[in-house]
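Colleague: give me the fold of what follows.
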Amino acid sequence: MTLRLGTRRSLLAITQSQLVADSCTERTGRAVELVGVTTFGDVTKAHLAQLGGTGVFVSALRDKLMEGEIDFAVHSLKDLPTKPDPRVTLAAIPARHDHRDALVGRVPFADLPAGARVGTGSPRRIAMLRALRPDIEYVPIRGNADTRIGKVTSGELDAVVLAAAGLTRLGRDSEIAQIFEIDEVMPAPGQGALAVECLAEREDLVDFLAVLDDPRTRAAVTAERVVLSALEAGCSAPVGAFALDDGQTLNLTALVVAVDGTEAVRKSAAGPPSEAVALGHKLAAEMISEGADRLMGEHSH
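Modeller: Below you'll find the predicted structure:
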């Protein structure tokens, strides 16, 4: 029986979902068909911060799971709210692609002239870029990758910042002028990773989808997301986190930046991958003791 995989209708979402579908078929022999779902986040023109965050991309797909119209769904992991939904389970987190942010434009970031206009819809990216270059104008933008890159091509903006993984999946690496390392721009928790969800009660599917799971990626993104959750920060807060599981040790670094880019709290911690949750909580507590919650201010709930 063919499995129905629910996906947002954007080109990037469909591309990502097709990767998961192909991997699923390759490993299990089961046919998978994509089912496009339009989410509120796709049709509204409001900015994410006004919408109450990333759940706007997720809830419609979860509704389709509940209604039995799809068997499982694929999300960008960074779009997944940190608050668990008891109806669904995160059945698999495939191996992560590039976790970093990328600048699409004609020249690298350091070569942009003062007053250049750089577009991004992310308060995290704006705060971190502002810390590097306060002389640049940061323009909030929304829309899919094509729409955003089009603003550079048309000359409306000098550059835009997008996730490197998305650009690679879309085959648009050639348009990247620079990739930011994590000491320049700390990625969003879970960036570059995908989330495969199904109903918690579908034990057959939970077991079946487990073949897609990458334990190292799961340990890393679990720690990153715990930091975000423990800081009580929404997706719109200027919080970045990145963890790497080398097989023995999980190394976690997180960064909170003031919205104006002038102050920051950065902390690192390491521990066994099996203690990813505890490590995330420990790091968040240390950051709060150093004033991270004050820096987030109006962006935390």
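Colleague: going forward, measure contacts between C-alpha atoms and count neighbours the same way
Modeller: OK.
Colleague: after the helix or strand containing residue 204, which helix or strand is next?
Modeller: Assigned by DSSP states H and E, residue 204 belongs to helix 203-209. Going down the chain from helix 203-209, the next helix or strand is helix 215-230, by DSSP H and E.
Colleague: from the contact counts, what lies against the helix or strand just after that next one?
Modeller: Using DSSP H and E, the helix or strand that follows helix 215-230 in sequence is strand 239-245. Here strand 239-245 touches helix 215-230, strand 250-257, going by 3 or more CA pairs under 8 Å, 6 or more residues apart in numbering; DSSP states H and E.
Colleague: how about the shortest one: buried residues?
Modeller: Okay, so that is strand 250-257. Neighbour-count burial for strand 250-257, counted by 16 or more other CA atoms under 10 Å, picks out 250-257.
Colleague: what is it packed up against?
Modeller: helix 123-132, helix 215-230, strand 239-245, strand 264-271, helix 276-289, helix 292-296.
Colleague: to check against the first, give me the structure of this:
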Amino acid sequence: MSIKVGDIVGRHSYQCDLLFRVTALSDDHQLAELAGEDMRLVADAPIVDLVVMDGDQQQERRKKIKEREKTSYRLFRQDYQLLRHKMEYTATGGYDKNQSYFRLPGKVLHIDGDPYYLSKCLELYKKLNVPVYGIHMKEEDMPEKVLPLLEEVSPDILVITGHDAYIRAKGGMQDLQAYRNSKHFVRTVRDVRKKYPYLDQLMIFAGACQSHFESLVRAGANFASSPGRVNIHALDPVYIVSKVSFTSFVDRINVWEVLRNTITGEDGIGGVETTGFLRTGMPIKSSEDDESKTINV
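Modeller: As a prediction, this is how the structure comes out:
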């Protein structure tokens, strides 16, 4: 069977452990450029190593990923309920039901190198009721184009992500040039921090699969991937920044409590102490359900 752009494939040499989309073919049709369906990974592979996955095979592999996604979503909702009850108690003076209030969660600017991943992330943000502005942008364009967007959108939280990969043939793990896109993420974070130097003024998540974690944190990212140089799930950045968005600005976030909600865990993502961005206000007059008290700006 011939391989064509858009096919869902697995790599025979890796026992077809991950699903990939074929995004490009070489002129001689001997090599394919691949993008992970669920993991933020890009790779090149010989056509002869690829296996087109049929519907049943795709469903079998996606079933395990979906279970992990459901677990992360459930953990986040549990944390959200605890945060909401704590905030409700504080805002209403100890559950004084005569008091009314509203919530202003932190606003997110999510810049993604993959339009497919961006669409999935925006769907989850909407499900979690997080205010977000999303845009697709190639990783190599981010250093030049992110700062003007920040001035236009004025977010509390910035996500710069997409694809990445460590390429062993280009150098050791500490060599930034051995990574497909880490250098672009690092430069973007460094330039943003020149204008927004305080970690609690603008929270930054940066990186993708196998990204150079240490360089991203040194550049000024609050959270980044990937300490263990492992693949991260496409939705992991959403769970990180949603936790920050819904945590009160008077509270600091325990890093481990954030990481436990992600699909990848501590091998895939790390970070530093960070302050939340949620603010409460009052009064508000509404007969709608409780979720209407969250105002997205």
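Colleague: TM-score for the pair, please.
Modeller: A TM-score of 0.28 describes the superposed chains when it is computed by TM-score structural alignment, normalised by the length of structure 2; 149 aligned residues with a CA RMSD of 6.7 Å.
Colleague: ranking the helices and strands packed on strand 250-257 of structure 1 by burial, who's on top?
Modeller: Of those, the one with the most neighbours on average (mean count of other CA atoms under 10 Å) is strand 239-245, at a mean of 26.
Colleague: related to what we said a few turns ago, any chance of the helices and strands packed on strand 239-245 of structure 1 in a markdown table, with distance to residue 166 of structure 1 too?
Modeller: What follows is these, written out as a markdown table (distance: least, CA to CA, whole Å):
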| stretch | distance to residue 166 of structure 1 |
| --- | --- |
| helix 215-230 | 17 |
| strand 250-257 | 22 |
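Colleague: quick one: closest of those to residue 296 of structure 1.
Modeller: When those are compared by CA to CA, strand 250-257 sits nearest residue 296 of structure 1, at 7.1 Å.
Colleague: quick check: angle from that closest one to strand 239-245?
Modeller: 170 degrees (axes from the mean of the first three to the mean of the last three CA atoms, to 10 degrees).
Colleague: tell me who's in contact with residue 191 of structure 2.
Modeller: By CA atoms under 8 Å, 6 or more residues apart in numbering, residue 191 of structure 2 lies in contact with 143, 147.
Colleague: does it sit in a helix, a strand or a coil?
Modeller: Classification of residue 191 of structure 2 by DSSP: H, G, I helix; E, B strand; the rest coil places it in helix.
Colleague: any figure for the gap between it and residue 143 of structure 2?
Modeller: 7 Å (CA to CA, to the nearest Å).
Colleague: residue 24 of structure 2 too?
Modeller: 24 Å.
Colleague: then residue 82 of structure 2?
Modeller: With CA to CA as the criterion, residue 82 of structure 2 and residue 143 of structure 2 are 38 Å apart.
Colleague: which of these two has more neighbours?
Modeller: More neighbours surround residue 143 than the other of residue 82 of structure 2 and residue 143, with 18 against 12 (other CA atoms under 10 Å).
Colleague: grab the nearest non-local neighbour of that one.
Modeller: Distance criterion CA to CA, 6 or more residues apart in numbering; nearest residue to residue 143 of structure 2, sequence neighbours excluded, is residue 188 at 4.3 Å.
Colleague: A helix includes that neighbour, no?
Modeller: Yes - counting by three-state DSSP, residue 188 of structure 2 falls inside a helix.
Colleague: count of residues packed around it?
Modeller: Neighbours around residue 188 of structure 2, by other CA under 10 Å: 25.
Colleague: do the same with residue 162 of structure 1
Modeller: 23.
Colleague: and if you look at the one 5 residues further on?
Modeller: Using other CA under 10 Å, residue 167 of structure 1 is surrounded by 21 other residues.
Colleague: helix, strand, or coil at it?
Modeller: Once three-state DSSP is applied, residue 167 of structure 1 turns out helix.
Colleague: what do you get for the one 10 residues further on?
Modeller: Classification of residue 177 of structure 1 using three-state DSSP returns strand.
Colleague: please tell me how far it sits from residue 150 of structure 1.
Modeller: Residue 177 of structure 1 is 15 Å from residue 150 of structure 1, by CA to CA.
Colleague: over to residue 5 of structure 1?
Modeller: 30 Å.
Colleague: now swap in residue 63 of structure 1 and tell me
Modeller: In terms of CA to CA, residue 63 of structure 1 sits 32 Å off from residue 150 of structure 1.
Colleague: can you check residue 128 of structure 1 too?
Modeller: On the measure of CA to CA, residue 128 of structure 1 and residue 150 of structure 1 end up 23 Å apart.
Colleague: doesn't residue 92 make contact with residue 74 of structure 1?
Modeller: No - in this structure residue 74 of structure 1 lies outside contact range of residue 92 using CA atoms under 8 Å: 9.6 Å.
Colleague: anything in contact with each of those two?
Modeller: Common neighbours of residue 74 of structure 1 and residue 92 (CA under 8 Å, 6+ apart) are 195-197.
Colleague: okay if I get the residues you listed as TSV plus secondary structure?
Modeller: Supplementary listing: these in TSV, determined by three-state DSSP:
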residue	secondary structure
195	strand
196	strand
197	strand
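Colleague: good, we can wrap up now.
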